[in-house]
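Colleague: Kindly generate the corresponding structure for this input.
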Amino acid sequence: MSDDVLIRAEHVSKRFCRSLKRSLWYGVQGVLHSLNPLSAGQQEADLVRPVTDDELRKDEFWSLRDVCFEVRRGECLGLIGHNGAGKSTLLKVLNGLIRPDRGRITMRGRIGAMIELGAGFNPILTGRENIFNQAAMLGFTNDEVRRKFDAIVDFSEIEHAIDMPLQNYSSGMKIRLGFSVFAQLEPDVLLIDEVLAVGDVGFRMKSLNKMSELMNRCAVIFVTHTMPQVFRVCSEVMLLSHGRVKYQGRDIASGVAKYFDEFGGGEQTVTGSGEAVVKGLTATAGETTGGLFQSLEIPFGSELTVELQLQLTGGYRNGRVQLLFWNAELLPVMDVMGSELMGFPFQVQPDGRVTLQAVLPSLLLNAGKYTVSVIVLSSDLKVLCRHDKTLSVTIVAACASGASMILPAQWSVRNSP
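Modeller: Next comes the predicted model:
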C-alpha cells in the first residue's frame, strides 16, 4: 500500500438475509463448516454445505457487491445513495463491526468512527469519563487526552454538562461530544455516517469547517444526504445503488446529478383554483428545444427562451405569470418575474387564450438538474394555477460549487495610495 493511502477496499461484498430464522441457520452452517471442513474427495453434507462467493441462498441479498476504492491522507470520500443502498454497511465493514463475505479491507493508523448516535458511549458515565473511554478506544493515552481535554470541551460547547451522566444528554449534545473527541484527537481515519444531521445548524457549520481542516492530516469517509455538504468538504464522491457502485469520481456535480436521477422525476402536480391551464410550453436554448414535461440540457450561461400558451376561464381578462426554478432538493433557487415583483402582467384574448414569451439572456444557475413551475395569478393575486415540473432543465458547467447560482462580476485591483 502506498504510504499516503490510509483506506483501501478491494472487491468487497457482503450478503444479508431477510429472514431472522434463516439468517441464524445460515450462521450455524458457516460455523460448522469452518470447524469441520470436508476434504475435496468427500461428499458434502447439507448441514455443513459451504457457500460459493457468488451464491445466494433463500431470502439472501447483496448489501454490498464488488466495491473498490482508495482514500489517501488529505482526501474526503463522500458516500451518497438512497436509504438501503449499502452506505452504513460499508462503514461498518471498514470499522471492523461486520466481516465481509468476500474482498479485502486495509486500514492504516488510528480509526475514529461516528457510525451510530451514541456508539461507543456509556450512558451511565459522565461526559468527562466518556471522553477518556472514547479516546482509549482510539488508542490514545490518558496523558494525551488530558492535554487535549480543554480543547475537546471547548469545541463541544457543553462544559456546563460535562460532569452529568450521558443518559441525560440530548441527541445533539451526544453528537457534539462525540465529534469533538475525534476532531481534537485527530485520528488518521475518520468515518462519519449522517450523525451530523442531528446537531443544530451552528454546530453543523462548525463541524464541516473542522472536517475541512482535518482533511489535511487524515482520510475521511463522509455519508450524507445533504448535497451542499458534499460539495463543500468532499474531494471525491461515490454513489451506491443496491450495494453496487453506480458512480465514482472527482466530478462532484456529475455524482450528485446521478444521485438525484435515482429518485426519478416524480409526477407533475397542479394546484390553484383551476381557472387557468397551461396548454403548451416550448423552451429553446441555441439549437436545443424542449416541450411541456420534457427535459432540456444546456450549457451554463446560455440564453433560454420559454414560450407559454395559457387558457384562462371564469371571466378573467388579465392576470400575472411567473416561472419558479427548483433544484434537485426541491428548494426554490430562482424566480422569473418580469417588470413587476408579483409576476409579469398580461391580458388575454376574447377566448381566454394568451401566448407569452420570457427571454432569460444568461441562465446563471450552477451545474445540476432543475425543474420549472408555472404560476398564474389573477390581478388581485389569487392563484389560478400552479403547475409544477412543467420542464426539466439540466445545466452543464465546466466547474461547480455548492452555491445555487454563479454570478459574473467586474473585478479590479484598487491599491490604496
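Colleague: use CA for all of it now, contacts and neighbours both
Modeller: OK.
Colleague: how about the strands in the stretch 51-200 of the chain?
Modeller: Along the stretch 51-200 of the chain, the segments classed as strands by DSSP state E, counting those that start in this stretch run 60-72, 76-80, 102-107, 111-114, 189-193.
Colleague: The third one: which residues count as buried?
Modeller: Think strand 102-107. For strand 102-107, a neighbour-count test (16 or more other Cα atoms under 10 Å) marks 102-105, 107 as buried.
Colleague: The first one too?
Modeller: Buried residues in strand 60-72, counting neighbours by 16+ other Cα under 10 Å, are found at 60-68, 71-72.
Colleague: Now tabulate the residues you listed in TSV and tack on distance to Leu360.
Modeller: Listed next are these as TSV, based on distance: Cα to Cα, whole Å:
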residue	distance to Leu360
Glu60	53
Phe61	49
Trp62	48
Ser63	46
Leu64	45
Arg65	45
Asp66	46
Val67	44
Cys68	44
Val71	42
Arg72	43
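Colleague: Buried residues, stretch 5-13. List them.
Modeller: Judged by neighbour count using 16+ other Cα under 10 Å, the buried positions of stretch 5-13 are 5-9, 11-13.
Colleague: Identify, from those residues, the entry nearest to Arg217.
Modeller: Using Cα to Cα, Leu6 is the member of the buried residues of stretch 5-13 that lies nearest Arg217, at 10.9 Å.
Colleague: got the contact list for the closest residue to the closest one other than its chain neighbours?
Modeller: Ranked by Cα to Cα, 6 or more residues apart in numbering and with sequence neighbours excluded, the top spatial neighbour of Leu6 is Arg108, at 4.9 Å. Neighbouring residues of Arg108 by Cα atoms under 8 Å, 6 or more residues apart in numbering: 5-7, 188-189.
Colleague: now the helices: where do they sit in the stretch 1-150 of the chain?
Modeller: Along the stretch 1-150 of the chain, the segments classed as helices by DSSP state H, counting those that start in this stretch run 20-35, 87-94, 127-137, 142-156.
Colleague: Would you mind giving those as JSON lines with mean neighbour count and distance to Ala253 added?
Modeller: What follows is these, written out as JSON lines (neighbours: other Cα atoms under 10 Å; distance: least, Cα to Cα, whole Å):
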{"stretch": "helix 20-35", "mean neighbour count": "14", "distance to Ala253": "39"}
{"stretch": "helix 87-94", "mean neighbour count": "21", "distance to Ala253": "19"}
{"stretch": "helix 127-137", "mean neighbour count": "19", "distance to Ala253": "36"}
{"stretch": "helix 142-156", "mean neighbour count": "16", "distance to Ala253": "32"}
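Colleague: Could you also give me the structure for this next sequence, so I can compare it with the first?
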Amino acid sequence: MSEEKQKNEVLIEVEGVSKKFCKDLKTSLWYGVKDIFANVGGNKHERQLRPKEFWAVKDISFQLRRGECIGLIGHNGAGKSTLLKMLNGLINPDAGKITMRGRVGALIELGAGFNPILSGRENIYNNGAILGFTRKEIEEKIDAIIAFAEIEEFIDMPVQHYSSGMKVRLGFGVAAQMEPDILIIDEVLAVGDLGFILKCFKTIDDILPKTAVVFVSHSMPMVSRVCSQIILMERGKSRFKGNNVAKAIDLYYQKFSSIENNIVFDDGTVVLEDISILDKNLKKKLYQINWGEDLKLYFKFSLKKAINFIPYFKIIFFDKEQRPIGVLEENNSNSEIFITNDRIEFVVQHKNIQFSKGIYSINILVAKGQMRAPILRQNDILKFQVLHEKEIWPPFLLSSIYSKNN
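Modeller: Below is the predicted model of the structure:
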C-alpha cells in the first residue's frame, strides 16, 4: 500500500451504532431469554425500548483515518465508556455497524487486560500475543516497553501488587510501543504523574501518523492538545460532532451551568438572596466574561436576626474539577457595605481577571469576629465561564509584555 493511500485509510467506521441496557437485572435476563427464542437479538433489528430499558448509546456515527485522533467527551453517564467497549469488541451493539481495521491497542480501564497473578513481564507477552504479535516481535520490543513504563525493578512482580500508576505506565507502554493501528485511551492518563503524562503525549505525537487514536478524557486541555476532531456525547447521543474542538469544549463547559445551592453551614442569621455579575448577560444560565475584563460581583443577603457587627465575607473560586484556586481579599473597616435591619448589599470587584479558559464556581463564607466564626457557608452560589481562544492546563493565564533588555 502506498504511503499516501495508507495515510487516507479509514481504520474505524461507526455507522448508526446504538446500545440499550435495562435498569433491572432480573428484567434484563428475561428480555435476553425472549430475544434468543424470538431470534431478534444481536444486531438484526433496532427495536423500540421496552419497560425499564434505556439507550446508553444512540445513533452514533463517525469515521477515523490513520493519522487522526478523535476525542469523545461528555459528562458521567453520557455513553462514552459504552461506546469504547463496543469499539474494543467487549460488547456488541444492538443496532448499527462497527468496522475496525488492523490491530487494536486499548487502555479502557485501569489494569484491564492484565492477569493480576502474573508478573508484569508475563503480561507484556500476553498482551502482545492478543494484539497479534509473535513472541520474537515482542522480545524485540520488551526492553523498550519496560524502560518506558519505568518499572524495571518491579517487572517480575505480580501485577496485583502494582500501584495504579504502575499499571497505567505498563498498560500505556505495551499499547504504545507495540504501535497498533488503532489506539483507544480512556481516562487512564488521569492517574499518572505530570512527567509521565508529558511522555505519553510525546509518544502519541510520534505514533499518531501511523495510528488512529480514540481519546476519552474529562481534562479538556488534554483533549485540546491531541484531538483533531471531536464528539460531544449527552445521554448517549451526539450533541456535537466535527473538527471544531474549541466549540465542543465550550459546549461541554456550559453543562456545568446549573446552579445548585449547597448550604454547608447556616446558623439562621443571614440568607443569600441574590448574586450576579454586573454588566454581563446570562447565556443558558451561565455568565460569560472575557479574559482580562473586570469581574464585578453583586451580593444581597437578607437578615433573619438583628446583628451588631459587620460580617466578614470570604469569596472563594473553584475550577471545574472543584479545586480551590483563589480567594478574594475579605472586607475590612474601609469597605463600603450597605447594611440595614433586614438586609446586606455590596459589590466586590476584581480587576483584569486572568483565569484561563473554562468554567469556575464561587463558594462563600460569611463569618464574624477575630476567630472568623462561621455564620453561613454556601457552595456553588454562581458559576461563570471565562472566554479565551487558548485552552491551557494551569488555572491562570497571566498577561505579560516581552521586550528587549536595554
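Colleague: How alike are these chains, TM-score-wise?
Modeller: Overlay of the two chains. TM-score (TM-score structural alignment, normalised by the length of the second structure): 0.81; 392 aligned residues with a Cα RMSD of 3.5 Å.
Colleague: which residue lines up with Glu70 of the first structure in the second structure?
Modeller: Mapped onto the second structure by TM-score structural alignment, Glu70 of the first structure lines up with Gln63.
Colleague: And Gly402 of the first structure, which helix or strand is it part of?
Modeller: For Gly402 of the first structure, there is no helix or strand it lies in under DSSP states H and E.
Colleague: rewinding a little: okay, the buried residues of strand 102-107 of the first structure in JSON lines with distance to Phe346 of the first structure next?
Modeller: Shown next, in JSON lines, are these (distance: Cα to Cα, whole Å):
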{"residue": "Arg102", "distance to Phe346 of the first structure": "66"}
{"residue": "Gly103", "distance to Phe346 of the first structure": "65"}
{"residue": "Arg104", "distance to Phe346 of the first structure": "66"}
{"residue": "Ile105", "distance to Phe346 of the first structure": "64"}
{"residue": "Met107", "distance to Phe346 of the first structure": "65"}
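Colleague: ok, the residue nearest to the spatial centre of the first structure - contacts?
Modeller: Central residue of the first structure (Cα atoms, centre = their mean): His225, 2.8 Å from the mean position. Residues in contact with His225 of the first structure (Cα under 8 Å, 6+ apart) are 80-81, 194.
Colleague: now swap in Ser28 of the second structure and tell me
Modeller: Ser28 of the second structure is in contact with 21-22, counting by Cα under 8 Å, 6+ apart.
Colleague: returning to that earlier point: ok, the match of Glu70 of the first structure touching Ile12?
Modeller: Yes: Gln63 of the second structure lies in contact with Ile12 (Cα atoms under 8 Å); the separation is 5.7 Å.
Colleague: From Pro123 of the first structure, how far out is the residue lying closest to Leu117 of the first structure once chain neighbours are set aside?
Modeller: Setting aside the residues directly before and after it, Leu117 of the first structure is nearest to Val195 in space (Cα to Cα, 6+ apart), at 6.3 Å. From Val195 of the first structure across to Pro123 of the first structure, the span is 18 Å (Cα to Cα, to the nearest Å).
Colleague: for Pro116 of the second structure, what are its contacts?
Modeller: Contacts for Pro116 of the second structure (Cα under 8 Å, 6+ apart) come out as 158-160.
Colleague: mind checking how far the closest residue to Arg65 of the second structure other than its chain neighbours is from Gly67 of the second structure?
Modeller: In space, and not counting its chain neighbours, Arg65 of the second structure is closest to Val10: 4.2 Å by Cα to Cα, 6+ apart. According to Cα to Cα, Val10 of the second structure stands 10 Å off from Gly67 of the second structure.
Colleague: wait, what's in contact with Met220 of the second structure?
Modeller: For Met220 of the second structure, the contacting residues are 249, 391, by Cα under 8 Å, 6+ apart.
Colleague: circling back to that earlier point, using JSON lines, lay out the strands of the stretch 51-200 of the first structure together with distance to Gly202 of the first structure.
Modeller: Compiled in JSON lines, the strands of the stretch 51-200 of the first structure are given as follows (distance: least, Cα to Cα, whole Å):
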{"stretch": "strand 60-72", "distance to Gly202 of the first structure": "28"}
{"stretch": "strand 76-80", "distance to Gly202 of the first structure": "21"}
{"stretch": "strand 102-107", "distance to Gly202 of the first structure": "32"}
{"stretch": "strand 111-114", "distance to Gly202 of the first structure": "19"}
{"stretch": "strand 189-193", "distance to Gly202 of the first structure": "18"}
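Colleague: and of those, who's closest to Ala400 of the first structure?
Modeller: strand 76-80 (15.9 Å).
Colleague: Give me the contacts around that closest one.
Modeller: For strand 76-80 of the first structure, contacts defined as Cα under 8 Å, 6+ apart pick out 71, 87, 215, 219-225, 230, 233-240, 259.
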